[in-house]
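J.: coords below, sequence missing:
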């Protein structure tokens, strides 16, 4: 590839899958209309029918019934993958996909078997760097949140009350830039997350806040924490370069009717994101062995980082609560000073207005007002920490958690059964060779064994293709995740800047009161 022809913004030299052209974050209009007068029309035109094909999520270890019971899955990073089967060189015991005598069916066969592009597409170091940069350029975690969520009055259910959430946003959808308001329940968020995990198991998907925290489910603090968690979830979702283009995400943000009713009528496609796709030869040719090391190091460091950052969030939460406690003490100071000034006049000679105790009490009034002002500033600082800074710190915590969950799904669903299928294929080929050496063997038996060999080869190439597509997803997620490091920068910059601002406000208040009380008597005047 000539580097002068590389467009980092529009071309994916590693053969990334072509996603839907619409994005709910950009100016381009999605293919979905934001108006849904009838759920039936949505069902017919919006989403493909529920696939009857094998879903690797439902049974990732399954094989052809010919193989018997599922065996332990292989590791897609290991040597079991036989990547040469995708590059045109036949692996031992396999027919090359370029071999005209091969039993492997053409690329357009629905099983999704894989063959190379027919030419290598090795990139230069500069082009590789541009490609990685183009991946990172798709993700902007520091952009302002576009969706706000607030609670609306509870509704009586048949057995209990439930809380609805009003989502307000002005995301441009199908050319419509108007403000959109929709109502959703917590269960609607759960449904969306479950769908995304099924369709995008190898993407870093944000998680939902728990349905219940410790304490009463009707506790105001619990409800606020859950609402903020839902807000972080949906805003992180629409910032993801792939998940933001999922049609069901657009549906979630646009269907004005009750989503539960829509879900009952809609026929939702639950196929994994790369169903029916084949890996690009370019991605294989440009695969970096260092990716394995990077991924391993990332996984090893994730949990310690998550625990450390979680403790930082806890400390910031404590700092906010201490601000409120100090504000409460300041308020008590102000109240007690006023009571003290009203009481001490009976203890001291205060017949004249200009007596020392009169002057002292007048200045105590200034000090009392100072404590009240400080309490107000501390409360504002605590509110700002709770509503802004702590949520931003938790956003980074959410991104770490989403990557941890991605690793867990990878270990659960990312394996393969290529070694087992290979052994079965080898046995079938040996049997075919034995049958061909016997003149009295029935032709039907030979055809049956050939059919077994064909099925095994297609299964192997299908699994190798899937392994490479998983690798592609992980590479994309790894490089887009790199942008989250700047959340750390902004989190501390904003918080410390606010601390300085509020400290300056306290300083101004104290400077002012010191000027006011400079005439408080320290001793009896002898004049």
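T.: Ah, there it is. The shown structure was predicted, so the numbers you read here are calculated from the model rather than taken from an experiment.

J.: please make it C-alpha for all contacts and neighbour counts, starting now.
T.: Will do.

J.: quick check: longest helix in this protein by residues?
T.: For the chain, the helix with the greatest residue count under DSSP state H is helix 290-343.

J.: buried ones in the helix or strand residue 150 falls within?
T.: Assigned by DSSP states H and E, residue 150 falls within strand 147-156. Neighbour counts over strand 147-156 (16 or more other CA atoms under 10 Å) mark 147-149, 151 as buried.

J.: which residue ranges of this protein form strands?
T.: According to DSSP state E, the chain carries its strands in the segments 147-156, 161-169, 180-185.

J.: my guess is residue 117 meets residue 278, correct?
T.: No - with contact defined as CA atoms under 8 Å, residue 117 and residue 278 do not form a contacting pair (10.6 Å).

J.: neighbour count for the two, which is higher?
T.: residue 278 (22 against 14; other CA atoms under 10 Å).

J.: could you list every residue that touches residue 377?
T.: 502, 505-506 (CA atoms under 8 Å, 6 or more residues apart in numbering).

J.: so which of the buried residues of strand 147-156 is the closest to residue 282?
T.: In terms of CA to CA, no member of the buried residues of strand 147-156 lies closer to residue 282 than residue 147, at 38.1 Å.

J.: what's the distance between the closest one and residue 181?
T.: Distance of residue 147 to residue 181, computed by CA to CA, to the nearest Å: 10 Å.

J.: adding another structure so you can compare the two:
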């Protein structure tokens, strides 16, 4: 059964088999004789993602064919021949005495020797032929390197087999003298001479890694797309960076878990490198990360660049060298082909418990027909892994996450969720456009594995290492780098910083322009509706003579229709800006900010301690000379070896750190070459935006031109001759009262719902109170009580209604718990994720969120005279609509939010919880705390999260609203002074804002 879905059919087994895996293989017990290799036959169930099933058949044949003589280093062959010459043979096979001699020379423990023998001789046979002996040596090498002693481990290392250390069977290299250990400055490697033509690698049988795909040049490709094609031999890759194998085949090293172990250069018994060390080594000129000399593919068809070298440049080759297949730009991507796109879709259903729910996103690639479901935290995990592995590359940006508790984005409205979805789309597309990151196995798995990522991460053992770990410096690479690279890096970093700030402002300005277009479209709609309403009043307005009214109405209707058309065009244009040029600007902004972050990471992480190591080497050398100058009897055993090992390790560390510095420079140079392409994206968004402006300008012009032609074609009424002014008596007769305004009409309807009176009585009370709803309602009820008018008693009905939502078994007598409260709020049809839920909680004076009391419920609705859910629902809906425009109502809801948001018995709110409720209150559904140029709530959130560590008390909560109201009226903060009575947190926030905005004379605070 496959771990990640349906296993492939038999025809695809051979193409998808691999010997590299993300997963650590369990150490087999003596009773378990099977592994992934039991699937080498053509039987069913050969999914590379499947969990191995125990099989015992075929183990002996597997060992005999696993490591043929053509696939092993020379040391394996020499060791076999030496043992045969020593007489430890039986019929051309190694006898038990020879096996014992090998295990003794390896100095392995009894358990390790028993494990090895149980694998190579499962049937109890005591002799081994050449192929079986090769497996024995490979297992011994794995044991000495402290890796798992399994056939899986041997097969994973078959292109980079370990060389066992057998000092009693092969000669060793003498210890280096003092002169050889002398401190030397880092030497630039030189290109070795061309090897003889006859020394070539033997033919290899390449096996595809499990993390790769049938076409190594395109790991995103489908196997069906390449059947029947005649491609050249593929070279498996790991993270897009090939490396020469130690046993004669060019093969990638493993870099995470089973596929990320650092490679080791195999040596023979005489200390010389294996046959590959004599093979010609070419300078890396591959565009992305081919630091080991396996690629000469240059950037942009090896065209000369201003950065130095030949594209990614290495030294030129002789033209006579034997090279492995070259790796093209980006690990085999075809330049000029269709651009890969990833589509991020927000799934409508949420997952998780109430108040702790999260959104899911479908990540799909139409070209590859892959669909996976991921959540926001999965993207965060992926970026964290990429930052550890590729700190010196241009990593894309993730959109911010809204403040929440345990991943529950309480304050996230639909607008923010859509912005985050677009940000995730930009992040994913930037990944697959990057020539190195797109080849990273974690990225491929993230975009293709259909299993939930949290489950997949538990199954996989992932140890992310920096991409330069274990790499040796290729000859000529350092010479190929331009000496002016550092100046270029500094100049580019300065320009990127300035451009990033400008693009951030451009995105804000374009967003405001799009929103203004939406507002202009809304005003056009109101204008069109008003013109249409005007036609209804025309017949009464011109009742004196109605002959020309039909013509007049036709002109008004034509104008209203074209105004409505203009409104539709404005909405389309605003939508096009939002989805087009604004996204293009954000893409360019993200690219610049990611480059800025890359340079910042280099400043933090590109450091070494080479001067310190050189001083320590000199000290150890002096000490070594002193020790050797002593008589033999005074030298402690092992003292010379200890000092010598310290000198060797320090020199190796210097070489590794020096090589890492060169790799970092090459990596940054490559990233700059890739970043250079963004200038064409700038040209494209300018052209697209100009085309959009021309398109909608022409459509608007055509619309108004059609209106002008229609009005000219109509025979509109001509002005009549002037008439004499009306008499005083006529003016008195036509005098009438002004109708209420829309705001007064809302107050009138609310007063009628509240009191149950007629429109005439409601109008009289509201006019008497100056159209103040609260004062008018108080006056009405006060006069009703003083006059002895029978008031409607709703206590009994409200009590029964409250008991309907109370659980008699779990809730107290006068309290409704979380379940009943949530049910009641659901009946009121309020949105429980924004400010709407706070309105009914204020009316019933809920003590905490998720609980209501009988007294608060009855008293609150009794004062309003609303005793049914339908009336209450209508009243709450009306209050929600009034909330943004009614400061008194908003203030009541705001202040009660502090009461119900606190935990039972607490006097203050935690900053994290306060930010959640502030986000609900200052959202578009409430009263946004923002002005034309400043988003005050974002600044307030940043300030509290970075500067404020205390809790939020009642005074700070109330004063925040007062400061918010004043700051929205005067964004220059001229109302604030150091001698004012504002709380200390407000004073510190003002200083923070002035410092961030660059205003003069920021306040100094302790």
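T.: Looks like it came in fine. Note that the coordinates shown come from a computational prediction; the quantities given were computed from them, not determined experimentally.

J.: returning to that earlier point: dump the buried residues of strand 147-156 of structure 1 to JSON lines, plus distance to residue 290 of structure 1.
T.: Formatted as JSON lines, these follow (distance: CA to CA, whole Å):
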{"residue": "147", "distance to residue 290 of structure 1": "38"}
{"residue": "148", "distance to residue 290 of structure 1": "41"}
{"residue": "149", "distance to residue 290 of structure 1": "42"}
{"residue": "151", "distance to residue 290 of structure 1": "47"}
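
J.: tally up the residues packed near the alignment partner in structure 2 of residue 466 of structure 1, please.
T.: Alignment note: residue 466 of structure 1 maps to residue 660 in structure 2; criterion TM-score structural alignment. Residue 660 of structure 2 is flanked by 22 other residues according to other CA under 10 Å.

J.: same question for the one 10 residues further on.
T.: Summarising burial for residue 670 of structure 2: neighbours were counted as other CA under 10 Å, giving 22.

J.: just residue 133 of structure 1 next, same as before
T.: When neighbours are counted by other CA under 10 Å, residue 133 of structure 1 comes out with 15.

J.: just the helices in the stretch 251-400 of structure 2 please.
T.: 329-332, 376-389 (DSSP state H, counting those that start in this stretch).

J.: now for the ones you listed, which one comes closest to residue 436 of structure 2?
T.: helix 329-332 (5.6 Å).

J.: the strand or helix carrying residue 961 of structure 2 aligns to what range in structure 1?
T.: Using DSSP H and E, residue 961 of structure 2 falls within helix 954-969. Per the alignment by TM-score structural alignment, helix 954-969 of structure 2 matches no residues in structure 1.

J.: report all helices and strands that that helix contacts.
T.: helix 887-901, helix 984-997 (3 or more CA pairs under 8 Å, 6 or more residues apart in numbering; DSSP states H and E).

J.: returning to what we had before: from the contact counts, what lies against the strand holding residue 150 of structure 1?
T.: Right, strand 147-156 of structure 1 is packed against strand 161-169, helix 220-239 by 3+ CA pairs under 8 Å, 6+ apart.

J.: which one of those lies closest to residue 49 of structure 1?
T.: helix 220-239 (24.2 Å).

J.: now that closest one, how far from the centre of its chain.
T.: Put simply, helix 220-239 of structure 1 sits 13 Å off its chain's centre (CA atoms, centre = their mean, to the nearest Å).

J.: how close does that helix sit to structure 2?
T.: Compared with structure 2 after fitting, helix 220-239 of structure 1 deviates on average by 0.5 Å (mean CA distance after the TM-score superposition for structure 1).

J.: got the angle for that helix vs helix 186-199?
T.: For helix 220-239 of structure 1 against helix 186-199, the angle by axes from the mean of the first three to the mean of the last three CA atoms, to 10 degrees is 40 degrees.

J.: tell me how far residue 258 of structure 1 lies from residue 389 of structure 1.
T.: Relative to residue 389 of structure 1, and taking CA to CA, residue 258 of structure 1 is found at 33 Å.

J.: same drill for those two, tell me which one is more crowded.
T.: Using other CA under 10 Å as the criterion, residue 258 of structure 1 and residue 389 rank with residue 389 on top: 24 against 13.

J.: now do the same contact list for residue 331 of structure 1.
T.: 371-372, 375.

J.: which position in structure 2 aligns with it?
T.: In structure 2, the residue paired with residue 331 of structure 1 is residue 525, using TM-score structural alignment.

J.: how about residue 188 of structure 1?
T.: So, by TM-score structural alignment, residue 188 of structure 1 is matched to residue 378.

J.: for residue 294 of structure 1, same thing?
T.: The alignment partner of residue 294 of structure 1 in structure 2, by TM-score structural alignment, is residue 488.

J.: how many residues are close by that match?
T.: Neighbour tally, residue 488 of structure 2, other CA under 10 Å: 16.

J.: same check on residue 543 of structure 2?
T.: 11.

J.: burial measure for whatever residue of structure 2 lines up with residue 162 of structure 1, as a count.
T.: Matched by TM-score structural alignment, residue 162 of structure 1 corresponds to residue 358 in structure 2. A count of nearby residues for residue 358 of structure 2, using other CA under 10 Å, gives 19.

J.: repeat for the one 3 residues further on
T.: In terms of burial, residue 361 of structure 2 registers 19 neighbours under the definition other CA under 10 Å.

J.: quick one: the closest residue to it other than its chain neighbours from residue 375 of structure 2, how far?
T.: Excluding the flanking residues, the one nearest residue 361 of structure 2 by CA to CA, 6 or more residues apart in numbering is residue 346, at 4.6 Å. Residue 346 of structure 2 sits 10 Å away from residue 375 of structure 2, going by CA to CA.

J.: same question for residue 337 of structure 2.
T.: 31 Å.

J.: who's more crowded, these two?
T.: Comparing residue 337 of structure 2 with residue 375 by other CA under 10 Å, the one with more neighbours is residue 375, at 18 against 7.

J.: quick one, what contacts the more buried one?
T.: Taking CA under 8 Å, 6+ apart, we find residue 375 of structure 2 in contact with 358-361.

J.: distance to residue 457 of structure 1 added to the strands of structure 1, as TSV?
T.: Output for these, formatted as TSV (distance: least, CA to CA, whole Å):
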stretch	distance to residue 457 of structure 1
strand 147-156	49
strand 161-169	50
strand 180-185	47
